[in-house]
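Colleague: just coords:
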């Protein structure tokens, strides 16, 4: 076990980052597979699954309470050579998110229909939406454990394991969809029910494989008995201390985006559609920043645990310039082919014209986003979790939402006004985060103290 952990602690940013990038890309594609395949079956089926997924996306953010804290605590303890404590945090995290997942899954089973009715879903969609919500939502505890296991495995430096499991889940999901949606190979034609069953089964198999990977990486040692020796109050407090601000910030972001989408909806169908297409293209540049941010978080967790403060400080700055350079390069590349890329989605000249302008403006947007995704993860890894959350929520609502309405609707700039708001939000937050990192106030916020006990 020790050799694996020492190997993890010495891993490079590139070795950590590229599997994370592929994993995130696969997760993004997996989220679109059900929609694409159902679109060949029935338009109402697509709408039904879309509504249910919107509800479950909020629940999945809540699972991030524990998963976000898991990565940082394990990385810091591995860096501090506290291998036993890292193992204890692993089992506490898995158990905590399992229980949390079961409670939320039961709530969807029991209250799924009232929630759908409260959302004013068209009557013809309720039956399929409810079936999907009950099958996939009722087994959502599997996803909660997958998220936690993925966080544990990546914290030990084995990011390829999570990538391979996600790839396998994608393949199983596509095969299951084909068989159960359309009734291939003599199977019943189940439509939405088939998609739900395929999703649940592929996740369950992924969970088993990820458990096997974890046991292999820790040489069969996970101290489950620690859960029964005493109530793990200290570990749970630390997980929530990190997780609640991080997940709260993500929840605030999702809500702010829903409000901005509502603003765009008032501009018209063309603007709403253009935003979706432009964002889908921009996501490919954004994924690099997300992956570099997550890889940097793990490395800085190791370095902070080792008390290598200067190396941690320099690691963030190196990752930042790498992330800014890569995201800018890819955004410029995408913008050079902007009309061709948009033509893959639509032939509407108005959408292509507005979307092309948005992709050009995004050359300024994406470097600012890289600042946030990388420096915020670095601050969290060092234990500074509240400042990024507070500043993030203030900027999302005080800048992004407010300026989107003012510039986009009041001044009549439309989507250009919304993009200006996003640029201001990302760059203001990015500059504030970099100032915070340069201040080194995070130096005293580690969750592992000098004496070898968790703070």
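Modeller: Yes, it's here. Keep in mind that this is a model prediction, so the values were computed, not measured.

Colleague: only C-alpha atoms for contact and neighbour calcs from this point on.
Modeller: Fine.

Colleague: residue 140: what's its closest spatial neighbour, skipping adjacent residues?
Modeller: Once its chain neighbours are removed from consideration, residue 140 has its nearest residue in residue 105; the separation is 5.6 Å (CA to CA, 6 or more residues apart in numbering).

Colleague: before we go on, here's another structure to hold up against the first:
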């Protein structure tokens, strides 16, 4: 049966982008509101949570192996008007990421202490980091489920539903943080443990609601019957798309763990400053992230319909818009950095460091924007392996290696780290832009 939830390829990219943008912004708040509210309690608590979140990001990226593949595969199926495998794809995606999430939580619980030693976490951050990781790590499967449902909704053009749920999750998390940090309603003041509990509970409620919305809004259903016998072909397609596509993100976040280790060698003040800066720079590429995801859906539908020229033009147009917005936002953040950083800390050393780093970050964000738009365009068109290979080589030989050389050997500190990451983003951006212009991605459709 033809789904009533297919995306109109003529739908404007703005109509797809703004709900994704708001959802990403709210997810950013959910991920970082813990650190913002803890900044009123202790800078060390913020630094501890920042380290844990960096580790969590690597594991969350493993979920994107499936969610990204789901978005691309379903978009191409809808563009090609082939609806027979949709329910099966949904079912395999949900069950696979559920297992990934459970395994990831067990790994964090068992090996958390070893991970902290590996990244050279300062000893004065260890207690808070352990408390946060054990609780939030145990709820990682909830994040895996939510991200998978969100990918399904997006593939069907239903952006607003996940946006509304993200609003609710964010509000619940803030309320929970306020209660558990301050000890309202007769509860004890729980600090880091409190914000961890609040995050898990709010995500649990989010999963319940999005599961209900799926049953109500999506024509195709999830059923265990699609798993017996196990649908090997669908699983292979998801992994053949997801592993290379997710490989680039996994490599990036793994290299960021190495860079975090280098930053941890620079002292607690720099670690704390880097945590605050990391939260702020996410705002710089939020729009580029949203519009590149929206464009990926459009390109997937166009490729499925064999309209490659339209797909080419869509990526170029999106790139121009996103670079302009990124330049304005990152430039504004630099100009008003004292006020923005002042939300988190009054430490003059961190404020001075932050302003200098945020100037370098303007150039980093422009390169990152080119990467996000072109890579997602290539992924949607079926050109999966090339960005992974280039990404892995550049991230490790430029970003990670030169972060150590600049920061430690040449004693440039956090400035050297940011300079190395900037060189990596700009180099990859140039390579991917040239590849898109040359059209090497054409005729690589998956379905």
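Modeller: Nice, I can see it. As the structure is a prediction and not an experimental result, all values here were calculated from the model.

Colleague: neighbours of the residue nearest to residue 140 of structure 1, how many?
Modeller: 26 (other CA atoms under 10 Å).

Colleague: which ones are touching it?
Modeller: For residue 105 of structure 1, the set of contacting residues under the criterion of CA atoms under 8 Å, 6 or more residues apart in numbering consists of 137, 138, 139, 140, 141.

Colleague: repeat that for 6 Å
Modeller: Taking CA atoms under 6 Å, 6 or more residues apart in numbering, we find residue 105 of structure 1 in contact with 137, 138, 140.

Colleague: gap between it and residue 141 of structure 1?
Modeller: Between residue 105 of structure 1 and residue 141 of structure 1 the distance, using CA to CA, to the nearest Å, works out to 6 Å.

Colleague: then residue 418 of structure 1?
Modeller: 36 Å.

Colleague: from residue 444 of structure 1, how far out is residue 309 of structure 1?
Modeller: The gap separating residue 309 of structure 1 from residue 444 of structure 1 is 10 Å, by CA to CA.

Colleague: from the contact counts, what lies against the strand or helix carrying residue 211 of structure 2?
Modeller: When secondary structure is defined by DSSP states H and E, residue 211 of structure 2 falls within helix 191-217. For helix 191-217 of structure 2, the packing partners by 3 or more CA pairs under 6 Å, 6 or more residues apart in numbering; DSSP states H and E come out as helix 126-138, helix 159-182.

Colleague: do that again at 7 Å, thanks
Modeller: Applying 3 or more CA pairs under 7 Å, 6 or more residues apart in numbering; DSSP states H and E, we find helix 191-217 of structure 2 packed against helix 126-138, helix 140-155, helix 159-182.

Colleague: one step back: higher neighbour count, residue 309 and residue 444 of structure 1?
Modeller: Set side by side, residue 309 of structure 1 and residue 444 show more neighbours around residue 309, with 17 against 13, by other CA under 10 Å.

Colleague: contacts only, for that one.
Modeller: Residues near residue 309 of structure 1 by CA atoms under 7 Å, 6 or more residues apart in numbering: residue 303.

Colleague: shouldn't residue 224 of structure 1 be within a helix?
Modeller: No - Residue 224 of structure 1: not assigned to a helix; according to DSSP: H, G, I helix; E, B strand; the rest coil it is coil.

Colleague: chain center to the following helix or strand past the helix holding residue 211 of structure 2, what's the gap?
Modeller: Going down the chain from helix 191-217 of structure 2, the next helix or strand is helix 232-264, by DSSP H and E. Relative to the mean C-alpha coordinate of its chain, helix 232-264 of structure 2 is positioned 11 Å out (CA atoms, centre = their mean, to the nearest Å).

Colleague: measure how buried residue 123 of structure 2 is and give me the count.
Modeller: In terms of burial, residue 123 of structure 2 registers 11 neighbours under the definition other CA under 10 Å.

Colleague: tell me which of the helices and strands packed on helix 191-217 of structure 2 is the most buried.
Modeller: Mean neighbour counts were compared across these using mean count of other CA atoms under 10 Å; the top stretch is helix 140-155, at a mean of 25.

Colleague: residues making contact with that helix?
Modeller: Outside helix 140-155 of structure 2, the residues within contact range by CA under 7 Å, 6+ apart are 63, 67, 70-71, 74-75, 93-94, 97-98, 101-102, 105, 159, 162, 203-204, 207, 210, 297.

Colleague: next, the angle helix 159-182 makes with it.
Modeller: What separates the directions of helix 140-155 of structure 2 and helix 159-182 is an angle of 150 degrees, with axes from the mean of the first three to the mean of the last three CA atoms, to 10 degrees.

Colleague: the longest helix along structure 2 vs structure 1, average distance?
Modeller: Among the segments of structure 2 that qualify as a helix by DSSP state H, the longest is helix 43-80. Relative to structure 1, and after both are superposed, helix 43-80 of structure 2 has an average distance of 2.7 Å to its aligned residues, where the measure is mean CA distance after the TM-score superposition for structure 1.

Colleague: now the angle between helix 43-80 and whichever helix or strand comes after that helix, please.
Modeller: Sequence order places helix 86-118 as the next helix or strand after helix 43-80 of structure 2, per DSSP H and E. For helix 86-118 of structure 2 against helix 43-80, the angle between stretch directions is 160 degrees (the same axes, to 10 degrees).

Colleague: in stretch 106-113 of structure 2, which residues are buried?
Modeller: Across stretch 106-113 of structure 2, burial judged by 16 or more other CA atoms under 10 Å covers 108, 109, 112.

Colleague: can I get the residues you listed in JSON lines with distance to residue 193 of structure 2?
Modeller: As requested, those are exported to JSON lines (distance: CA to CA, whole Å):
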{"residue": "108", "distance to residue 193 of structure 2": "16"}
{"residue": "109", "distance to residue 193 of structure 2": "15"}
{"residue": "112", "distance to residue 193 of structure 2": "16"}
